[in-house]
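Student: Let's see this in three dimensions:
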Amino acid sequence: MTNVYIVGAGPGDYDLITVKGLKAIQKADVILYDRLINQELLDEAKEGAELVFCGKRPDHHALSQTTINHLLCKYARKGKVVTRLKGGDPFVFGRGGEEAEELAKRNIPYEIVPGITSGIAAPAYAGIPVTHRDYSSSVAFISGVNKQGGDEEAYWERVSKSMDTLCIYMGVKKLPLICERLLKYGRPLHTPVALVQWGTTKEQKTVTGTIEDIVEKSKRIENPAMIVVGDVVRLRERLQWFESSLEEDLKEIATGVV
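Tutor: Presented below is the predicted three-dimensional model:
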């Protein structure tokens, strides 16, 4: 019998959670949830379920990862069905692997329920396919913050040259440094760049530019935001659909047409 479900809640749009993920929410006795999930998903919890906030903001964690690991094990050992609800996909920059390791070490049965990661979904909702036959045959999902003690120069030299498209998580605060490194290791000044803030939600905002000017253009963009680097960004001019539909909805509301 599974005690713990490590679930990807998707990138923000309520409808983008998987059927299996939704079932894990509905059956849980305890839900440990993160900041970036769609809060409406918690309405699916059964009556009496305990909800535990584990959210992380830049430079501030409500609970440490060690504490979260401890709680997963504690509730599971009490015979509770526990759902660990994480934004995006738990195994893509979500520390789901660390939590699974802790459960495995203590012989606690668990399942991983994948979710749609923002590295794919946010660009898609901005009209940017991360691969395209004419523009990109390869894509890398990378962190804007390499591991502590790692060689930043070697890291950016490796990733800058490796793929046609780069989808960069957790990089907004380091955008000037990222652009500097991309230029240093071979990306041209005119390389297209997009930042997608709050992707797939009604608050989505997208800014596009090039390595040369994106820092100036994106000064009002804040976390959470996905950075996309590569020629696929050019396709947004023709393929943007979601923000256009939001604008149409706002126009209809303003004119009383619903």
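Student: Please make it C-alpha for all contacts and neighbour counts, starting now.
Tutor: Noted.
Student: The helix or strand containing residue 103 packs against which elements?
Tutor: Here residue 103 sits within helix 96-105, counting by DSSP states H and E. For helix 96-105, the packing partners by 3 or more Cα pairs under 8 Å, 6 or more residues apart in numbering; DSSP states H and E come out as helix 65-77.
Student: Second input sequence below; structure requested for side-by-side comparison:
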Amino acid sequence: MAQRQPGRRASSLVVLDGKSRESAGVVWLVGAGPGDPDLLTIKALKVLQKADVLVHDGLVSDEILALAPAAVQRISVAKRKSRHSYSQDEINRMLIAFALEGLTVVRLKGGDPFIFGRGGEELEACRAAGVACHIVPGVTAALAASANAGAPLTHRGSAQALTFVTGHASHGAEPDLDWASLARPNQTVVIYMGLSQAAPIAARLMAAGRVGSTPALIVENASRADERRVVTTLSGLAEAASSLSGPALLIVGEAMALAQAHEPTLLQAILREAQA
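Tutor: Below you'll find the model as predicted:
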């Protein structure tokens, strides 16, 4: 396929792989889920299979990327901590430019586009440029992590509230959160991108009044064949996190007392055997 540079608006006709395109393009912000291709929604699969251009995160699994058409133009915009292949502004401009060429652009994101996925920024950019933008929700990592561990995020008597927060702030700084609110008992707090900040997060919660014996769970690579789970407590969160390095969630709350230490599920065993 001939390489095209985004940014040139076609007046009326775009040709891609011999197919003329006269209609306006569109951007789809699609949630790929936490990694297990079986957790991809049917709608996400349908949209993915009609993509002309696929702009994807680094956390999207290879199994899901393989579901896209062979002829699709693939662009990785992987972001890992401070290492960004593209800035967010560059990604926004890329999506808009391809859509203005009359193409169907799928922006494939790990988890759900609107849960710490910066999908809102991309939606706003498309709206400002007059580009049609549609959203396909995905299974966010917290749901897969709690399900595999057998620990409900909400539970009668021990978790009447559920809060998602980010443990990642700009330039490696500590997140600016309402620690007093998060320290209240009988609620579950899920911290995304908090592995490197586990020690200060735990210290802040305990200083605000959350007891150190509160059950906690860390899940690395939720739903994937190499998923790892560590059952611990709030006071032991920092030490437990030090043994992990991959994308991980920290989950703190009384309901995490139901979490099971890692044992490969039947599905995970099958996946590992297939990948061997």
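Student: Superposed, what's their TM-score?
Tutor: Here the TM-score for the pair of chains, by TM-score structural alignment, normalised by the length of the first structure, is 0.89; 250 aligned residues with a Cα RMSD of 2.5 Å.
Student: Show me which residues of the helix holding residue 103 of the first structure are buried.
Tutor: If you call a residue buried by 16 or more other Cα atoms under 10 Å, then helix 96-105 of the first structure has these buried ones: 96, 99-100, 102-103.
Student: and whatever residue of the second structure lines up with residue 204 of the first structure, what is it in contact with?
Tutor: The alignment partner of residue 204 of the first structure in the second structure, by TM-score structural alignment, is residue 227. Counting by Cα atoms under 8 Å, 6 or more residues apart in numbering, residue 227 of the second structure makes contact with 219-221.
Student: so which of these is the most crowded?
Tutor: residue 219 (28 neighbours; other Cα atoms under 10 Å).
Student: pretty sure that one is in a helix, no?
Tutor: No - assignment of residue 219 of the second structure by DSSP: H, G, I helix; E, B strand; the rest coil gives strand, placing it outside any helix.
Student: how close does it get to residue 15 of the second structure?
Tutor: Plainly put, residue 219 of the second structure is 45 Å away from residue 15 of the second structure if you go by Cα to Cα, to the nearest Å.
Student: cool, and residue 227 of the second structure?
Tutor: In this view, residue 227 of the second structure and residue 15 of the second structure are 43 Å apart by Cα to Cα.
Student: got it, and residue 46 of the second structure?
Tutor: Going from residue 46 of the second structure to residue 15 of the second structure by Cα to Cα gives 23 Å.
Student: ditto for residue 218 of the second structure
Tutor: 48 Å.
Student: Could you check which of those two has the larger neighbour count?
Tutor: Set residue 218 of the second structure next to residue 15 and count neighbours by other Cα under 10 Å: residue 218 wins out with 28 against 13.
Student: just to revisit the earlier point, what range in the second structure matches the helix holding residue 103 of the first structure?
Tutor: Counting by TM-score structural alignment, helix 96-105 of the first structure falls onto residues 119-128 of the second structure.
Student: Same question for stretch 224-232 of the first structure.
Tutor: Counting by TM-score structural alignment, stretch 224-232 of the first structure corresponds to residues 247-255.
Student: again, but for stretch 15-28 of the first structure
Tutor: Using TM-score structural alignment, stretch 15-28 of the first structure lines up with residues 38-51 of the second structure.
Student: How about the matching stretch, which residues are buried there?
Tutor: Buried-residue list, stretch 38-51 of the second structure, by 16+ other Cα under 10 Å: 39-41, 44-45, 47-48, 51.
Student: residues in contact with the helix holding residue 103 of the first structure?
Tutor: Applying Cα under 8 Å, 6+ apart, the contact partners of helix 96-105 of the first structure are 6, 69, 72-73, 90-91, 109-110.
Student: which residue ranges form the strands in the stretch 101-250 of the first structure?
Tutor: 110-113, 139-143, 165-169, 192-197, 205-210, 225-229 (DSSP state E, counting those that start in this stretch).
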